[in-house]
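[1] sequence first, predicted coordinates after that:
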Amino acid sequence: MRALARPVTAAIITLTTLFGYAPQPVLADRGTGVPPRVRYDSAAVITWEPCPEDALVQCGTMRVPADWAAPYSQQIEISLARRPASDPSRRLGVLMVNPGGPGASAVTMALDVESVSTEVAERFDIVGIDPRGVGRSAPILCDQALVDTKPAPMPVSESGFAQIATFNQRLAADCASRSGPAFYHADTISVVRDMEAVRVALGEPQINFYGASYGTLIGQLYSEYYPRNLRALVLDSVMDHSVSAADFMDQAAEAAQDSFDEFVAWCARDSRCVLRGRDIKSIWAQLLERAAAGTLIDPYDPPSTLRAWDLIGAAFSAFYDPQWYSFAHYVQDAEQPAPAGRRARMPVDLTPHSFPAVVCQDWSLPVDGYPGYRERLREMAVRAPQMLTSPLVLTATAGCLGWPIPPSNPQRPIQPASGPVLLVNARHDPATAYAWARQLTDKLGPAARLLTYEGWGHVAYSHSRCVSGAVDRYLFDLTLPEPGASCPAIEPEPYGVG
């Protein structure tokens, strides 16, 4: 899971999806209870053209069934980008990439020359497929004005709880009316089948895959369903798709609280922290009380007020890089608002966003009505006394209340890996709990290896050359780090990663 960098403010774009002829897939039942293999006729092709953003990258489209269980019915168009290996003489194949979300664009990741190291770009074709419902692949579109009225997922009454479910039903109806058939089939199993169809169309006997955050779920499922077609698998900042709803929320809350505690510890040791020497937890408690009472002024948008949910979301987003310096200023300015006329600093990004059409088809998150939901909130607050919850996981849980489409890909036991898998995770990741990485490594068995980044933030490859170097070596020759291997923490610099 990955927070959006900035709130969405663009107007809704009218989507016109054209369905025409495309070669039909032939499905062969594996007889194992898992999705059947995908076999495309030789006529199936990807239509390529130079990407407008970068002529060195090829942008492609391909038609796939909207519902893989009914392959001869309506189709959707998925989009992808391919950056060819810059040293073809040393080419090792295709590296498919996904940056997570759910909602981040893999096409954009393939277009970004800095998404992987120069050495990886030399030896692999970098291919990014926007998952169905995301980016350029039959995007799920909703009325922004309606999205902006979403109630906070921390109700204090039965009626507030009911309002969340009512809103979700309205949102689902609105999104469905604007988005076409991908809305009903946005689960990650369907994404994995699309990937396999692309592999066949590319003519590649095997692929390599790097998935970050929610992209690790794509990698896990592809490895389970098509293990023979996978050469290397990197799971960076790991989702554990086998945990119960209760553990999902509790472990995520503990990870968010750990990141808050790390912020407090940093402030105590870094002279550039504007809150150094002060009782940050006490200040934070007072801010939460004022927010709950409706009297906390938004320091960057007065006289608007901040809810407790907004305050927690600000902290959570700040911990992604982490942006500790900026967040300390944010807390200071919230405690003591700037005088009128003073130019405010730019705010920390506040709230992550995820697509309930994806999450609610991939996860079963029952809460047993308002009493059960209230108990879950209480238990998370015990584990996370300052953060109270994981904003990302609570957004997902609340977003599925009343959702009209039942999960088609709920949590289930993880199958052991058949080939070498490299998992990497920051010990102090606010979004994907380090516990998930440990648990998944154990469940994948002896073929899996966990590399721990001892620092902070989300998506370890971008935070540490030690991590990226280990990932690159594995991609080149499938050499895994030693058991228990780790990379040292790098202290963050002001306003950016270390």
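    Everything's here; your move. Residues are numbered from 1 along each chain as shown.

[2] okay, CA-based contacts and neighbour counts for the rest of this
    OK.

[3] so what touches stretch 72-88?
    For stretch 72-88, contacts defined as Cα atoms under 8 Å, 6 or more residues apart in numbering pick out 17, 19-20, 24-25, 51, 56-67, 91, 106-107, 110-111, 121-132, 136-138, 181-182.

[4] got a PyMOL select line for the buried ones in the residues you listed?
    Burial among those is assessed by 16 or more other Cα atoms under 10 Å; the matching PyMOL selection reads:
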select buried, resi 24+25+51+57+58+59+60+61+62+63+64+65+66+67+91+106+107+110+111+121+122+123+124+125+126+127+128+129+130+131+132+136+137+138+181+182
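
[5] against Val191, how distant is Asn409?
    Distance of Asn409 to Val191, given as Cα to Cα, to the nearest Å: 11 Å.

[6] so which of those two has more stuff around it?
    Per other Cα atoms under 10 Å, whichever of Asn409 and Val191 has more neighbours is Val191, with 21 against 18.

[7] which SSE is immediately downstream of the helix or strand that one falls within?
    Element membership for Val191 (DSSP states H and E) is helix 188-202. Once the chain leaves helix 188-202, the next helix or strand it forms, by DSSP H and E, is strand 207-212.

[8] quick one, that next one and helix 188-202 angle?
    Here strand 207-212 runs at an angle of 140 degrees relative to helix 188-202 (axes from the mean of the first three to the mean of the last three Cα atoms, to 10 degrees).

[9] second structure for comparison follows:
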Amino acid sequence: MRRRPMVLATLLLLGITATTTTATAAPAPGVGWQPCAPTTTVECGTVTVPIDYARPSTGTIDVAVARARATGRKQGTLVFMPGGPGDSGVETLVDGNVVPPAVAERFDVVSFDPRGTNRSHPIMCDLALLANLPNFVPEAGARLSVVQNYARDLGTSCRQLTGPLVDHVDSVSVARDIDTIRAALGEQQITLYGRSYGTLTGQMYAENFPWRVRGLVLDSVFDHSLTPSKFVTDAAGFGEDSFNEFEKWCAADTTCALHGQDPGQVYGDLWAKAIRGDLPVTPMNLASTVVNYFYKPNWAGAANRLKALSEVRSTKAAPEAVPFPQIATCADQRVRISSQHEWEAWWRKQNAAAPTVRTHFAFALFSLCSAWPAATPNPQHRTTIGGVPPVLIMNASHDPATGLEWARSVNRQLRGSVLLTYDGWGHGVVDRTDCTRAVFTNYVLAGTTPWPGTHCPAGTV
């Protein structure tokens, strides 16, 4: 594979002026590391950060952090930014290092639980409301007014139970937390690796702290420039593309539980039953459950789940205690839906993009965001960064959550970035094959990127 050298940030600064004046974090006390558990070498600690960086008097919270020390001679520190929103970087690191062994040998790997999640002052909301989500499906009689009233009630309960942090869980605030962690570690520059929603945090860090970036890897990329309507429509289309790939596999593999059947028809029949309330899951939950199987991907699991649901006798759906989608999305997306007519137009666009799957959980989440009673500190915009090394972007050809179209868009937005395409399936690319691991390792260790247009062939599923 041909590669080109990464230009150091200090050299780029000679020719490109940073586009932001965000102040760097002040020197912070050390983390005070302790073993996360008796059976692990991973260390845990906390870093105190302001709730509102613009108004420190609002108060502080403790952000949970974890560190896996370099197993050999240390070259630097890599910060892993978890996805979700709502994934735990601490648990991910405790469960096993997130980078290839060659990188783990030379880099301390640090991760964290983003503010408002897990061990970092989680957003707390009324459980009774969370256990009774409203109907989000217009063809099943859903009304936008009901959804928006629910969002206001739920948001009010979150504010009462959580406090002012509700207004400050956006990705820019998370990026500022990372810079506070960097200062606590005593590092002048850090290498950053974001996966899924963590790629938005990575973009915001580079936008606000370009001089602190030694390198940045964006794996399975969120495009922050999209309008809410396009975001929702695209997301449904990505799920549909993955369903189409699942159908091809099922037709060719006799181990598929639906082999010899039409999986799209099976799903359609289940959708109709869910609309009538004759399944123990809602239509929105049906779509989310099936698409989630495509993340790994676990096509056999998707077939088994569809088969199991198709054999369920008619039963009314019971209320589901569905975890509330992390409200960080509402802090990063300004959503305005003015009428039932506009909402239903969104729904029809989704259906056109995903005639089998029909929807994506982003539709429900953005519907709530349209009336969420909290600030949107980081509304959608094109990412603009200058003075950083070339950014490495990695994405699968068939990603059910963040499609290749988004990666190509972010590649165009970030001058000098390079897109590595994995010609396979699933969400998350770095650890797919020897090829993807080698591209990541060469970038982090030696500062090299592949030539534009480079592809890694698909591995086995």
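    Happy to help now that I have it. Remember, predicted model here, so these are calculated numbers, not experimental data.

[10] after superposing, what score do the chains get?
    Once superposed, chain against chain, the TM-score is 0.89 (TM-score structural alignment, normalised by the length of structure 2); 439 aligned residues with a Cα RMSD of 2.3 Å.

[11] picking up where we left off before, just the ones of the contacts of stretch 72-88 of structure 1 in helices?
    Per DSSP state H, helices hold the following members of those: 106-107, 110-111, 121-123.

[12] can you put those in JSON lines and add distance to Pro352 of structure 1?
    Shown next, in JSON lines, are these (distance: Cα to Cα, whole Å):
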{"residue": "Ala106", "distance to Pro352 of structure 1": "18"}
{"residue": "Val107", "distance to Pro352 of structure 1": "20"}
{"residue": "Ala110", "distance to Pro352 of structure 1": "22"}
{"residue": "Leu111", "distance to Pro352 of structure 1": "23"}
{"residue": "Ala121", "distance to Pro352 of structure 1": "30"}
{"residue": "Glu122", "distance to Pro352 of structure 1": "34"}
{"residue": "Arg123", "distance to Pro352 of structure 1": "34"}
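
[13] which among these gets closest to Gln361 of structure 1?
    Taking Cα to Cα as the measure, Gln361 of structure 1 lies nearest Ala106 of these, at 20.2 Å.

[14] ok, that closest one - contacts?
    Residues in contact with Ala106 of structure 1 (Cα under 8 Å, 6+ apart) are 80, 97-99, 128-131.

[15] picking that back up, okay, the helix holding Val191 of structure 1 sits on what stretch of structure 2?
    The alignment of helix 188-202 of structure 1 onto structure 2 (TM-score structural alignment) spans residues 171-185.

[16] give me the contacts around the matching stretch.
    When contacts are defined by Cα under 8 Å, 6+ apart, stretch 171-185 of structure 2 is touched by residues 24-31, 47, 49, 52-53, 63, 114-115, 188-190, 200-202, 204-205, 209, 328, 331-332, 378.

[17] mind doing that once more with 6 Å?
    25, 27-30, 201, 204-205 (Cα atoms under 6 Å, 6 or more residues apart in numbering).

[18] coming back round to it: which of the contacts of stretch 72-88 of structure 1 fall within strands?
    Under the assignment DSSP state E, these contribute 25, 51, 56-65, 124-129 to strands.

[19] which residue ranges form the strands in structure 2?
    Taking DSSP E, the strands of structure 2 run over residues 3-5, 34-35, 43-50, 60-68, 76-81, 107-112, 190-196, 213-221, 392-398, 418-425, 448-450, 455-457.

[20] same list, the ones you listed, but as TSV with distance to Ala302 of structure 2 please.
    Converted to TSV, those look like this (distance: least, Cα to Cα, whole Å):
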stretch	distance to Ala302 of structure 2
strand 3-5	38
strand 34-35	38
strand 43-50	36
strand 60-68	33
strand 76-81	28
strand 107-112	31
strand 190-196	21
strand 213-221	21
strand 392-398	16
strand 418-425	14
strand 448-450	34
strand 455-457	24
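
[21] right, so of the ones you listed, which gets closest to Glu320 of structure 2?
    Between Glu320 of structure 2 and these, the shortest gap by Cα to Cα is with strand 190-196, which sits at 26.2 Å.

[22] next, find the distance separating Ala435 of structure 1 from Ala293 of structure 1.
    Taking Cα to Cα, one finds Ala435 of structure 1 at 35 Å from Ala293 of structure 1.

[23] neighbour count for these two, which is higher?
    The neighbour count for Ala435 of structure 1 versus Ala293, taken as other Cα under 10 Å, is higher for Ala435 (18 against 12).

[24] counterpart of that one in structure 2?
    By TM-score structural alignment, Ala435 of structure 1 lines up with Glu405 in structure 2.

[25] same check on Pro371 of structure 1?
    Match for Pro371 of structure 1 (TM-score structural alignment): His341.

[26] just give me the neighbour total for its match.
    11.

[27] separation between it and Pro138 of structure 2?
    Using Cα to Cα, which is the criterion applied here, His341 of structure 2 is 10 Å from Pro138 of structure 2.

[28] how about Val430 of structure 2?
    In terms of Cα to Cα, Val430 of structure 2 sits 38 Å off from Pro138 of structure 2.

[29] with neighbour numbers in mind, choose between the two.
    Val430 (27 against 15).

[30] if I pick the more buried one, what's in contact with it?
    Val430 of structure 2 is in contact with 436-437, counting by Cα under 6 Å, 6+ apart.

[31] how about it, what's its partner in structure 1?
    By TM-score structural alignment, Val430 of structure 2 lines up with Tyr461.

[32] in structure 1, what range does stretch 444-455 of structure 2 match?
    Counting by TM-score structural alignment, stretch 444-455 of structure 2 corresponds to 475-486 in structure 1.

[33] what's that stretch in contact with?
    Contact with stretch 475-486 of structure 1 is made by 451-453, 474, as judged by Cα under 6 Å, 6+ apart.
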